[in-house]
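Asks: Pasting the sequence and the predicted coordinates here, then a few questions.
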Amino acid sequence: MLSLFQSSAWSGTRINLKIWHLAWPMILANISIPMLGFVDTAVIGHLPDSQFLAGTALAGLFISVIFWLLGFLRMSTTGLVAKARGEKSAASAILHLYQGLLLSVILASFILLFQSPLFSLLTFVSSDDLAMQATYASAKTYFDIRIWAAPFVLANMALSGFLIGSGKTKWVLRALIVCNVVNLFADILFVPVLSFGVAGVAFASVLAEIVQFGMMIYLIRPELKKVAVSLQSVLTGWIALLRMNGNLFIRSAVLQLCLSFMTIYATQFGSQTVAINSLIMQFFLFISFSLDGVAFALESLVGNCVGQKKQRRLRLYITQGIKMGLAFALCYAAFYVLTVDAIVWLLTDIESLKSGITDYYIWIYLLPLSCFLSFIFDGIFVGLGWDKSMRNSMIVAALCFFSIILLSNALTDSLSNAFNYTFNCTFNNHILWAAFTIFMLARGLSQWFILRLKFKSEIKLS
């Protein structure tokens, strides 16, 4: 597979060090992100009623999905800034930052303007059981406060993209650590000390995002002072930027549809299966910590090569990035084989879940190997600016995913009718995980095919 790109051992080592230099801060940053949710859960979990925790979790998840869908702000800014850095154009890099910030303001304005309909959507897709009313009340309290962080959350995406594209991943890590520390102390102050309850957790999250925004602006302020950008130049190329972000939004929406379907579809197999699947997804989350870090590094390095028009170095980064992703995948697979029981024990103490998940260990072992290519190629494609290809490969993978589900349903229904046999939940859930595994493989392999097809024809480098 790697025969397309050849490099010497010496060059490969040097390239690996450059990738790792940018990757490790983002890996640590990714690991620290779940700490925000952990702290929120810890302080709310000590309130007298479980509805406070349930409401916070429900609204927090909903808001996270909204912001996650708008993650194209970071990806597009990273790719454009990295290319500008490669071209040695500080003015273009700042221009792309301002364009990203302007788009973040527009999107945040829409979110705040339509916040009531958005919350209504949450209650519409959730249970209308009367027992849930107290949970919805807590969820609305949290939502109504936390949603005001939208301008800062989206601006932070653009600022993070600028820093990653500029190769300053350590600065992103510093800002995120400060954000986590502020969130920790604000949670303690607002909830146990001042007894603000759910509102206190929401206020703490908003404050943390504001502090992160302020710190990143502080870090890049010297460059902002040096480069003057007019409003007219910011608006120039606006349509092209919107088109690029539109493609990335579709890509993110399709991915979220498939991930959400995993939970929604599993509900027909019972709460036990839903709980088991959520545990397996934690293993997927662990994988993303490292592979996303490598992908972020490749976004910057590949974009720089495109800007500098250095084809040989670009090939080396792609080659070594794939090799590094494979190395991480093999390490994860081996680690899971050796420690899966211990990890499950840490995740839950419910005996039925610990015994039930053993039937699905094979999918846990296969997760790293099936998904590493898609993570790595996402970083490469962002750096190359291939937003349409990212969108198309995601659509192809989603079609594979849903086709397997539909075909398996049709087949099992036919066999059940012919032989009067009912397939159990475990069998059907295995089909679901097989579909997800193929979905991740299809993403990576389709991107590999696109890269081979387009590399020589579309990348005109020296």
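Replies: Done, it's in. Residues are numbered from 1 along each chain as shown.

Asks: From now on I want contacts and neighbour counts done on CA atoms only, so please keep to that.
Replies: OK.

Asks: Does residue 293 touch residue 27 like I think?
Replies: Yes: here residue 293 lies in contact with residue 27, judged by CA atoms under 8 Å, at a distance of 4.6 Å.

Asks: Mind checking which of the two has more residues around it?
Replies: residue 293 (26 against 21; other CA atoms under 10 Å).

Asks: what helix or strand is the more buried one on?
Replies: helix 271-308 (DSSP states H and E).

Asks: May I have the secondary structure class of the residue nearest the centre of the chain?
Replies: Residue closest to the mean C-alpha point of the chain, counted by CA atoms, centre = their mean, is residue 68 at 6.7 Å. Recorded secondary structure, residue 68: helix (DSSP: H, G, I helix; E, B strand; the rest coil).

Asks: Which residue is the nearest non-sequential neighbour of it?
Replies: Leaving out its chain neighbours, the residue that sits closest to residue 68 by CA to CA, 6 or more residues apart in numbering is residue 252, at 7.9 Å.

Asks: do residue 150 as well
Replies: Nearest one to residue 150, counting by CA to CA, 6+ apart, is residue 108 at 5.4 Å.

Asks: ok, residue 149 touching residue 212?
Replies: No: applying CA under 8 Å, one finds residue 149 not in contact with residue 212, separated by 11.3 Å.

Asks: Between these two, tell me which one has more neighbours.
Replies: The neighbour comparison of residue 149 against residue 212 (other CA under 10 Å) goes to residue 212, with 25 against 20.

Asks: which element is that one on?
Replies: Residue 212 belongs to helix 198-226, assigned by DSSP H and E.

Asks: Likewise for residue 257?
Replies: Here residue 257 is assigned to helix 238-266, by DSSP H and E.

Asks: and that helix, how far out from the chain's middle?
Replies: Taking the mean of its C-alpha atoms, helix 238-266 sits 11 Å from the chain's own mean (CA atoms, centre = their mean, to the nearest Å).

Asks: Put this next to the first one:
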Amino acid sequence: MKPRDRQILQIALPSIVSNITVPLLGLIDVAIVGHLGAPAYIGAIAVGGMLFNIIYWIFGFLRMGSSGMTSQALGRRDLPEVVRILLRSVGIGMAVAAVLIALQVPIRQAAFLLIQPTDEVRRMATVYFHICIWGAPAMLGLYGLTGWFIGMQNSRTPMFIAITQNVVNIVASLSLVFGCGMKVEGVALGTLIAQYAGFVMGLTLWLRQYGKLKKYLPGKQGSGADADGSGLWERQAMRRFFAVNRDIFLRTLCLVAVTLFFTSAGAAQGEIILAVNTLLMQLFTLFSYVMDGFAYAGEAMSGRYIGARNRAAFGDTVRRLFVWGFLMAVLFTLAYAFGGNAFLCLLTDDRQVTAAADSYFGWALAIPAAGVAAFIWDGVFIGATATRGMLLSMAAAAVCFFALHYGLRPVLGNHALWLAFIVYLFVRGAVQTVLSRGVVRRAFASPAVG
């Protein structure tokens, strides 16, 4: 195996494991309340979990932005800036978390106006929400830490943190619910404990692995800008930080709009179509877990080579990432073609649903080929902090998605929704491919950003 491929896999494989463990936190909660004897418990966890998924998804820029900027600073060997990026990201995450906690009541009320759960589900979901919202500092702080670790070419530490969170969540939730007799509040407290366990572990591992960087903390460098911390919040650095993260934030809003609309459009066509779309989207989710791992490798390695001004290594990395990406696309397409129906049958034994899924299964087979370029370019663009290109490609793809769906829905029905989604994936990658030459030229033409 070539050294470059080994580097890619050293970052990608632990990231894939981390990605796979993420949904386990929610699944564990659902499994526990599923044995409490009333469907309202499951509904409350589902509603509460969905709210937090959306909230934390929107603020995912804290991870992505810090990853690209950290890897570039590492490539320049600018260790003081490496430390400042971490402090900025975690600090801003804490500030956002404080706002979320302060506004928890109007946030919850606005969410319930949109979802409109039953009175019993609303009551339980309110309990769950007002406990778990206190985990926002841990979650958003961990976003900054995770992005920083990846930018430092270290995806093993986030993997260990994710695994630890799941173990703590299982033990704490089971103990509180079945040992202490709690209900939804026990599940919420278990989740909260797991979130802070992950954050504390992240800080502990940072001190253990990167303790030597403490000398670059503000106040540790004698005289100069960082002696009083002014360099941390320097205007130009903050302007760049917010410019990068603003574009990622807006891009995420487009992504959330498409994802939520896909679910609501399926629900509007009845329970069977909603179930079919939900099951088939699990095939996209599985593919995304793997491809995100290679995207993380793209973030870390491309950013580092841009910071080091090593264009040859950057180009080789991008080529090898696409080789791995297309290999994964072929493997997933074959796996879905020969085993996809069996996988759907594992998820449900409803013959009506699985029979209806046959009509739309071809769209699921097109997901890997349509989406592979978007995942790889996302990683490279984040590493290059070319977030404006990511926003433009996502906006163009979202426009195509909604235009195709509304234009073809009267003729194709649910097939129009799937066609729109496949085109949406393809357009993201296609637009980024067109923009990539300019992104690379600017990345290596401009002086390294300090």
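Replies: Right, received. Where do you want to start? Just so we're clear, the structure is a prediction, and the values are computed from it rather than from any experiment.

Asks: quick one on the thing from earlier: tell me which other helices or strands the helix holding residue 257 of structure 1 touches.
Replies: helix 50-69, helix 72-86, helix 271-308, helix 387-419 (3 or more CA pairs under 8 Å, 6 or more residues apart in numbering; DSSP states H and E).

Asks: Please identify the most buried of those helices.
Replies: helix 72-86 (a mean of 29; mean count of other CA atoms under 10 Å).

Asks: now that one: which residue numbers in structure 2?
Replies: Here helix 72-86 of structure 1 aligns to structure 2 at residues 61-75, judged by TM-score structural alignment.

Asks: For residue 62 of structure 2, see how far away residue 253 of structure 2 is.
Replies: 14 Å (CA to CA, to the nearest Å).

Asks: Stretch 41-58 of structure 2: average distance to aligned residues in structure 1?
Replies: By mean CA distance after the TM-score superposition for structure 1, the fitted stretch 41-58 of structure 2 averages 0.7 Å away from its aligned residues in structure 1.

Asks: Now tell me what touches that stretch from outside.
Replies: Under the contact criterion CA atoms under 8 Å, 6 or more residues apart in numbering, stretch 41-58 of structure 2 has outside partners 26, 29-30, 33-34, 111, 121-122, 124-126, 128-129, 139-140, 184, 249, 252-253, 256.

Asks: mind listing which of those are in helices?
Replies: Under the assignment DSSP state H, these contribute 26, 29-30, 33, 111, 121-122, 124-126, 128-129, 139-140, 184, 249, 252-253, 256 to helices.

Asks: Of those, grab the buried ones for PyMOL.
Replies: Command for PyMOL that selects the buried part of those, burial taken from 16 or more other CA atoms under 10 Å:
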select buried, resi 26+29+30+33+121+122+124+125+126+128+129+139+140+184+249+252+253
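
Asks: ok, residue 322 of structure 1 touching residue 374?
Replies: No: using CA under 8 Å as the test, residue 322 of structure 1 is too far from residue 374 to be in contact (10.1 Å).

Asks: Look at the two and report which has more neighbours.
Replies: The residue with more neighbours, out of residue 322 of structure 1 and residue 374, is residue 374; 26 against 23, by other CA under 10 Å.

Asks: Leaving out chain neighbours, which residue sits closest to that one?
Replies: Nearest non-adjacent residue to residue 374 of structure 1, counting by CA to CA, 6+ apart: residue 444, 4.0 Å away.

Asks: That neighbour maps to what in structure 2?
Replies: Checking with TM-score structural alignment, residue 444 of structure 1 has residue 429 as its match.

Asks: contacting residues around that match?
Replies: 371-375, 377, 393.

Asks: Repeat the analysis, applying 10 Å as the threshold.
Replies: 370-378, 390, 393-394, 397, 435 (CA atoms under 10 Å, 6 or more residues apart in numbering).

Asks: Grab the two from these that are most spread out in space.
Replies: 370 and 435 (17.7 Å; CA to CA).

Asks: Residue 197 of structure 1 matches what in structure 2?
Replies: Aligned counterpart of residue 197 of structure 1 in structure 2: residue 183 (TM-score structural alignment).

Asks: and that match, what does it touch?
Replies: Counting by CA under 10 Å, 6+ apart, residue 183 of structure 2 has contacts 32-33, 36, 41, 124, 128, 173, 176-177.

Asks: gap between it and residue 338 of structure 2?
Replies: Distance from residue 183 of structure 2 to residue 338 of structure 2, by CA to CA: 42 Å.

Asks: what do you get for residue 374 of structure 2?
Replies: From residue 374 of structure 2 to residue 338 of structure 2 the distance is 25 Å (CA to CA).

Asks: Same check on residue 331 of structure 2?
Replies: Residue 331 of structure 2 sits at a distance of 11 Å from residue 338 of structure 2 (criterion: CA to CA).

Asks: got it, and residue 60 of structure 2?
Replies: Taken as CA to CA, the span from residue 60 of structure 2 to residue 338 of structure 2 is 35 Å.
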